[in-house]
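S.K.: Sharing a sequence plus its predicted fold:
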Amino acid sequence: MTTAHYAHIHAMVQTETDPMHRNRLEQFIYALVCAWPNYPIHHAAQAAVQLARPVQIHRAHSLEAVERVVKHIDLRPGQEWEMLGYPPRAGALPILLSDPQDESAPPIAHYLREDVVDPDTGIHPSREEVPGQTAHIAGWRQRRGNPDASRPETYRGFHPALTEDHTRMLGNLWKIGAVAVWERDSSDAASWAELIHPPVEGEAAIPDMTEHDSWYRFRISSHMGRDSFAEIGLCLGNIFCHHLPQVWEENSADGSGVDRRVVLLESEAAGSIAVSRVGGPVRRGTSFFRNALTDDEPLPRDFHLPTVLHAAEQIQDLLQGDTTAVTAAAWFADDPRS
């Protein structure tokens, strides 16, 4: 997947002219992508823009109300409903989820529980009549890739609230040449992501990197405590949203020319989505991005949804252990979105 594969989703959001409706659509995309790790991020976002009108998401009065709506949505492939004995009712509109990497493959039709019926009675199934999806979703949230490549010992004892699973996920940071450390000096900032030791072309990330030789250093303020995991997610968002150079890509970025508020919003959004999808400890209370999302106004025009969704996808893959170590390319600072 690339950022370009999310462009049509961004375009659909941009066409919503009513500010309140657009705000609810942005909230809906965020909530659905976070809640459905059983669907790839691209499919969850595709579903959100198609489901917004059928579920009348614009009638929800807050982000919390949107999240409650998401909890009650039961969307499944038509084939699964058929196997359960509930074909689509006549005239039911499918939610079509396509694979942008295979344009020749037909989209897969999905249906809401309210749009399938018992062929004998014509009544749609109750929640008690079909297997729930809670355990299935939880299983996807807990799925992990190759554990042998992780270095959990690096983060054992980082904070008492972090479990062995959390440290195992953080143990994959080395694959992009990153190390997270505590920042003991007093500061108002919660974290800093820095390209502290730029690599040369052909240099590979190695498992035993420390803050003294890592390419990237994430300095986490000591007052963050349990929220350090979410803050590391934000630091990863800085890299994967192209606000710091991705040194393993020849076309990279340095974040110059991007409004600093947008930098923080995009980075926090991408990290927050990924942390939610992998079952990491989410940020307690409010956050800069969540505040912006609940302002009843659309996110800033410069907020680039394709960049955020693609970044979240890559952060999720890294934390889950689905990626391999990177090798530095002949990178240069440029903006791949321009």
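M.R.: It's in.
S.K.: rest of the way, CA atoms for contacts and neighbours
M.R.: Fine.
S.K.: Tell me which stretches of the stretch 101-250 of the chain form strands.
M.R.: For the stretch 101-250 of the chain, the strands defined by DSSP state E, counting those that start in this stretch occupy 108-112, 178-183, 191-195, 216-221.
S.K.: which other residues reach the first one?
M.R.: By Cα atoms under 8 Å, 6 or more residues apart in numbering, the residues outside strand 108-112 that reach it are 73-78, 88, 92-98.
S.K.: One more pass at 7 Å, please.
M.R.: 74-78, 94-98 (Cα atoms under 7 Å, 6 or more residues apart in numbering).
S.K.: Second structure follows, compare the two:
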Amino acid sequence: MTPTLVYLATDRHIRHVTDPVDRAGLERWIIEFVAENPRFTVDQAVVVARQLAERWGFDVVADERRREELVQPVLYTEAEWLARGRVPDPGARPVRMLGSRRERFGCFLSGDVSPAPGAEESTRWPVVDALERSRHLRRRAHHLAPEYREFAEVLTDYELALLRHVWVIGAVVEWDDDPDYDTVGWIRNGPRDRRRLPRPDLTGDEALFRLLINPWPGEENVMVVILGLLAQILALTVLGRWRGAPVTGEDGEDGVTHPGELETGLIAHLVARRLGLDESVRDRGVRGYLHGEVPGPAPEGVRWNLVFETAEVLEDVLRGNSVFTWRAAGD
């Protein structure tokens, strides 16, 4: 099953939950699990989260008091457990996973294994710091890519390193020299010439997308703004992939609804957490949805397949995964 089909099945799975309390709990559980487990790819995390919710029950995974202990389970294959002196219990149900080549395999939770007879049990389970793991960049930026030192006062070195990869989608980030004081950031579309592929040394005049940031952002976190703008671009890219043609019209034209604020906010939220960005890098609208006084399910218009697939693409771009190509960005 491809990631696109995984996300479509997840969207349908969420919509089939009719009780609003259960649905709200399931939505937040999947979001939390995906955000807290950068050790898995996004599609792997979604698949595991759904299985654990079915196994433990909606009321359990929706309980914020228990979520912290449940959200990072110890999961190993049978061979990996055996190397640690343990074997799956008789009748233990594996958690089904998809490998990088889409092969299927099973993993077992720590509560479903016991010491192997005659084996020397090892309790030295590898503990990998989640933050350090999440901050792994798959490759260094091209030496010609901009360093974005003009943003050094508002972004960390790590955030600057992430931005050095956005040229692969034909984007550059700049301070807006003529800002609208009611707008923290916006996208100016550039020329769409297929004969000129994006280059790491793209200038603003050549870029497919110029992300213009207000030099006076007020209380807004600049990285949140940039992630939100990138989420808009890549969500439209994903929508174009689904329909087999780039999305070039206005919202609602050609039967395509552009991503909404909560959708792009959730995409940015997931990617920020999976990349280990500072706690302040959180969209306020998303915080209201996740931690409101009366938590309810997301509006029906939220397309969970769009949220998760775009989060996967955006994370790959920022980590330097060159699988993403300019033609996938559409024009």
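M.R.: Yep, it's here. All of these numbers come straight from a predicted model, not from anything done at the bench.
S.K.: Superposed, what's their TM-score?
M.R.: The TM-score (TM-score structural alignment, normalised by the length of structure 2) is 0.82; 319 aligned residues with a Cα RMSD of 3.3 Å.
S.K.: Tabulate the contacts of strand 108-112 of structure 1 in JSON lines, adding columns for secondary structure and distance to Arg184 of structure 1.
M.R.: Output for the contacts of strand 108-112 of structure 1, formatted as JSON lines (DSSP: H, G, I helix; E, B strand; the rest coil; distance: Cα to Cα, whole Å):
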{"residue": "Asp74", "secondary structure": "coil", "distance to Arg184 of structure 1": "46"}
{"residue": "Leu75", "secondary structure": "strand", "distance to Arg184 of structure 1": "47"}
{"residue": "Arg76", "secondary structure": "strand", "distance to Arg184 of structure 1": "48"}
{"residue": "Pro77", "secondary structure": "strand", "distance to Arg184 of structure 1": "50"}
{"residue": "Gly78", "secondary structure": "helix", "distance to Arg184 of structure 1": "54"}
{"residue": "Pro94", "secondary structure": "coil", "distance to Arg184 of structure 1": "54"}
{"residue": "Ile95", "secondary structure": "strand", "distance to Arg184 of structure 1": "50"}
{"residue": "Leu96", "secondary structure": "strand", "distance to Arg184 of structure 1": "50"}
{"residue": "Leu97", "secondary structure": "strand", "distance to Arg184 of structure 1": "47"}
{"residue": "Ser98", "secondary structure": "coil", "distance to Arg184 of structure 1": "48"}
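S.K.: Filter those down to the buried ones, ChimeraX style.
M.R.: Here is the ChimeraX command that selects only those of the contacts of strand 108-112 of structure 1 that count as buried (16 or more other Cα atoms under 10 Å):
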select :75,77,78,94,95,96,97,98
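S.K.: Now the two most distant members of the contacts of strand 108-112 of structure 1.
M.R.: Asp74 and Ser98 (18.8 Å; Cα to Cα).
S.K.: State the number of residues packed around the counterpart of Ile232 of structure 1 in structure 2.
M.R.: When structure 2 is aligned by TM-score structural alignment, Ile232 of structure 1 is paired with Ile226. Using other Cα atoms under 10 Å, Ile226 of structure 2 is surrounded by 21 other residues.
S.K.: Relative to Leu163 of structure 2, how far out is Ile226 of structure 2?
M.R.: Separation of Ile226 of structure 2 from Leu163 of structure 2 (Cα to Cα, to the nearest Å) stands at 9 Å.
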